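Visitor: Need coordinates for the below:
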Amino acid sequence: MSHPTVPGSSYPSSRLPIGWARVRGDSMRPLLAPGDRLLVRYGARVRAGDVVVARFADGTVAVKRATERRTTRDGRPAWWLLSDDPEVGVDSRHRGPVADADVLAVVLARVWPRPTRLRRGAAPQP
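Guide: Presented below is the predicted three-dimensional model:
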């Protein structure tokens, strides 16, 4: 599973809209690999195809791809989040949709070790 590590305080307490995350796990390969450092924007508008940092209902924070906006059974808007590698990691197929408020940030770029701006789109095909 791709889990971000966000050093320092997060956006809600520091009021800084930009932050860092570090990828753990293989679920976002080939786009992202364990150890990649990411530049993220907290509170950014999420669109289908964006790579995001989100908190699942069990508290797990992960880097996943937002694929479509849905409505939960209680009528709240939520995102369906998937791994780029469907054989690895846990995502909305296992844990269900993630409420809008739990999509914490949109990934803007990988800054280390191979700087790359992330573009919106579908998961790369193997």
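
Visitor: alpha carbons only for contacts and neighbour counts from here, please
Guide: Fine.

Visitor: Provide the secondary structure category for the nearest residue to L118 once chain neighbours are set aside.
Guide: What sits nearest to L118 in space, not counting adjacent residues and going by CA to CA, 6 or more residues apart in numbering, is A109, at 5.0 Å. With DSSP: H, G, I helix; E, B strand; the rest coil as the basis, A109 sits in strand.

Visitor: now do P12
Guide: Using three-state DSSP, the secondary structure recorded for P12 is helix.

Visitor: hmm, who's touching the helix or strand V52 falls within?
Guide: For V52, the enclosing helix or strand under DSSP states H and E is strand 51-55. With contacts defined as CA atoms under 8 Å, 6 or more residues apart in numbering, strand 51-55 is touched by 4, 46, 61-66, 98, 102-107, 118, 120.

Visitor: redo that, cut-off 6 Å
Guide: 61-65, 102-107 (CA atoms under 6 Å, 6 or more residues apart in numbering).

Visitor: Turn those into TSV, including secondary structure and distance to P126.
Guide: Shown next, in TSV, are the contacts of strand 51-55 (DSSP: H, G, I helix; E, B strand; the rest coil; distance: CA to CA, whole Å):
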residue	secondary structure	distance to P126
V61	strand	25
A62	strand	22
V63	strand	19
K64	strand	17
R65	strand	16
D102	helix	29
V103	strand	27
L104	strand	28
A105	strand	26
V106	strand	24
V107	strand	22
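
Visitor: Second input sequence below; structure requested for side-by-side comparison:
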Amino acid sequence: MSSSDSGEAAVSSLVTPWVLARVSGPSMSPTVRSGDRLLVRRVRPGGRIRSGDVVLARFPTRPELLVVKRVVHPLPGGHWVEGDNPVVTDDSRAFGVAVVVGRVVTRLWPRPGRLDPRPPDAGDLGD
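Guide: Below you'll find the model as predicted:
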């Protein structure tokens, strides 16, 4: 793969329209936790992504890394994404712009249900 100014050519998209993702690590806690299984729908380049969406993304600087994060805002070449856990910074704060490859539709296991469309308040993290 060759890289481009936008970063989108530097990462591979999802092969199928639907993907089952398993969360590993605490970066999105309390919204999703390590071990949760998520149903993800592929997003094609240029697809609509909104601030607050929980997504599956890759960083052009680390294309082998596939992460679940929340979109903060669009940037040239992708999106700024962050985890809901402010203590863990394995997101755009460390790796820069991310290319969204899928949007999380729902949590399938162990607590089925839709995800909160907004990040928790900082005061909610310790409760």
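
Visitor: Of the contacts of strand 51-55 of the first structure - the most surrounded one?
Guide: V63 (31 neighbours; other CA atoms under 10 Å).

Visitor: Not counting sequence-adjacent ones, nearest residue to that residue?
Guide: V53 (4.6 Å).

Visitor: Same question for T71 of the first structure.
Guide: P77 (4.5 Å).

Visitor: re earlier: what's the burial count for the residue nearest to V63 of the first structure?
Guide: Quick note: V53 of the first structure (other CA under 10 Å) scores 26 neighbours.

Visitor: The second structure: which residue goes with that one?
Guide: Mapped onto the second structure by TM-score structural alignment, V53 of the first structure lines up with L56.

Visitor: Next: W80 of the first structure.
Guide: Checking TM-score structural alignment: W80 of the first structure goes with W80.

Visitor: same check, this time on V63 of the first structure
Guide: That one, V63 of the first structure, aligns with V68 by TM-score structural alignment.

Visitor: do you know how far its match is from P117 of the second structure?
Guide: Note on V68 of the second structure: its distance to P117 of the second structure, by CA to CA, to the nearest Å, is 14 Å.

Visitor: Most widely separated two among the contacts of strand 51-55 of the first structure?
Guide: D102 and V107 (14.5 Å; CA to CA).

Visitor: do you know how far the closest residue to L75 of the second structure other than its chain neighbours is from T16 of the second structure?
Guide: The spatial neighbour of L75 of the second structure that comes closest, neighbours along the chain excluded (CA to CA, 6+ apart), is V97 at 7.1 Å. Distance check for V97 of the second structure against T16 of the second structure: by CA to CA, it reads 24 Å.

Visitor: Of those two, which one has the most company?
Guide: A side-by-side neighbour count of V97 of the second structure and T16, using other CA under 10 Å, places V97 first with 24 against 8.

Visitor: what sits against the more buried one?
Guide: Shown in contact with V97 of the second structure (CA under 6 Å, 6+ apart): 78-80.

Visitor: Let's see the PyMOL selection covering just the buried ones among those residues.
Guide: Applying 16 or more other CA atoms under 10 Å to those, the buried members can be selected in PyMOL as follows:
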select buried, resi 78+79+80
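
Visitor: give the contact list for G35 of the second structure.
Guide: Counting by CA under 6 Å, 6+ apart, the residues that G35 of the second structure touches are 22-23.

Visitor: What distance do you get for it to N85 of the second structure?
Guide: In this view, G35 of the second structure and N85 of the second structure are 16 Å apart by CA to CA.
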